[in-house]
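[1] got a sequence here, can you build the structure:
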Amino acid sequence: MSEMLLNIVLADDDEDDRMLFSEAIDEIQIRTKLSLFNHGQELMDYLNLPNVVLPSLIFLDLNMPIKNGQQCLIEIRSNPRLKDLCVAIYSTSSSEKDIEDTFLNGANIYVNKPNNFGKLREVVEKVLQLNWQYHTSNLNKETFLFRI
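    Just a heads-up that it's a prediction; the model follows:
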């Protein structure tokens, strides 16, 4: 049986963060296709393309120019075609308000950006291995904030 290919998207305005994330994905033993976007508007333009293959999982940075992660999240959840996508907030912010707002706006998980590569790889791998159906059906404040 062939392994499923996970279609992953990362929207992050920080070039170093995009590069590290990409390297972490390369080192994980999960077949993935990664698409990178520099800001939220670029991501939304892509998701709204007529024949786009929708991603299995979106990693969304909160603080981006043009359109931030919170705005993208609201737009995704209010679009009938996109509303069921899995969205992981991927941010350096550990502000209670950001966590609360993204939870209320319908993100599936909140991941704090790790400060070293080993941790990043571990976090990304664990998030990709989550049973999303189970995770989202049992979503509460405790399971929302992903800690490693």
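[2] switch to C-alpha atoms for all contacts and neighbour counts from now on
    Fine.
[3] surely Leu73 and Phe103 touch.
    No: assessed by CA atoms under 8 Å, Leu73 is found out of contact with Phe103, at 10.1 Å.
[4] give me the element Val53 is part of.
    For Val53, there is no enclosing helix or strand under DSSP states H and E.
[5] any idea how many residues pack against the closest residue to Leu6 other than its chain neighbours?
    Of all residues not flanking Leu6 in the chain, Thr32 sits nearest, at 4.5 Å (CA to CA, 6 or more residues apart in numbering). Neighbour count for Thr32, taken as other CA atoms under 10 Å: 17.
[6] swap in the one 3 residues further on?
    Counted with other CA under 10 Å, the neighbours of Ser35 add up to 15.
[7] next, the second sequence, to be compared with the first:
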Amino acid sequence: MAEATRLILLVEDDPDHELLTIRALKKSNIANEVRVARDGEEAIASLFGPDAVRPQLVLLDLKLPKVEGLEVLRRIREDDTTRMLPVVVLTSSDEERDVVRSYKLGVNSYIRKPVNFTDFAEATRQLGMYWLVLNECPPMS
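    The predicted structure follows:
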């Protein structure tokens, strides 16, 4: 079983959004290592495969190839080893049903990606400050 780390698992299939997120985290002085899964299958393998990681935070896009983000979230919440892992949906989806389904599946927070970089960087800074500095995470089993 993997040890909990200060790692951020970024689940994002859009290379531009990946770069913007990493850039915004660095600009906000969030020094955590960021591991990227570029589809839902990679995310599941990162969390449950032979080289599984236990990140401090999962930033999860919903619209993913292979396995959609909501299915990744469902898998995280149904497993005892990851059930309490903080998961923040960070998506461009503005569909109410995605918000509702995410919360029904146990997401900790749902954030729509702002369109311009300045707003995106500020949202990422606040997200990082809260989830990586202020929030007290439960111990991972």
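[8] look up how far Ala24 of structure 1 lies from the residue nearest to Leu6 of structure 1.
    11 Å (CA to CA, to the nearest Å).
[9] so who does the residue nearest the centre of structure 2 touch?
    Taking CA atoms, centre = their mean as the criterion, Leu59 is the residue nearest the geometric centre of structure 2, at 1.3 Å. Residues in contact with Leu59 of structure 2 (CA atoms under 8 Å, 6 or more residues apart in numbering) are Ile8, Leu9, Leu10, Val11, Val87, Val88, Val89, Leu90.
[10] just the ones in helices from these, please.
    Counted as lying in helices by DSSP state H, out of the contacts of Leu59 of structure 2, is not a single one.
[11] name the nearest of the residues you listed relative to Ser109 of structure 2.
    Nearest to Ser109 of structure 2 among these is Val88, at 4.8 Å by CA to CA.
[12] surely that closest one and Leu62 touch.
    No: using CA under 8 Å, Val88 of structure 2 is not in contact with Leu62, being 10.5 Å away.
[13] the helices in structure 2, which residues?
    Counting by DSSP H, the helices of structure 2 are 15-27, 40-48, 69-78, 96-104, 117-128.
[14] summarise which helices and strands the longest one is packed against.
    So the one you mean is helix 15-27 of structure 2. helix 117-128 (3 or more CA pairs under 8 Å, 6 or more residues apart in numbering; DSSP states H and E).
[15] at 10 Å what do you get?
    Helices and strands touching helix 15-27 of structure 2, by 3 or more CA pairs under 10 Å, 6 or more residues apart in numbering; DSSP states H and E, are strand 8-11, strand 34-37, helix 117-128.
[16] contact partners of it?
    10-12, 14, 28-38, 59, 61, 90-92, 113, 117-129 (CA atoms under 10 Å, 6 or more residues apart in numbering).
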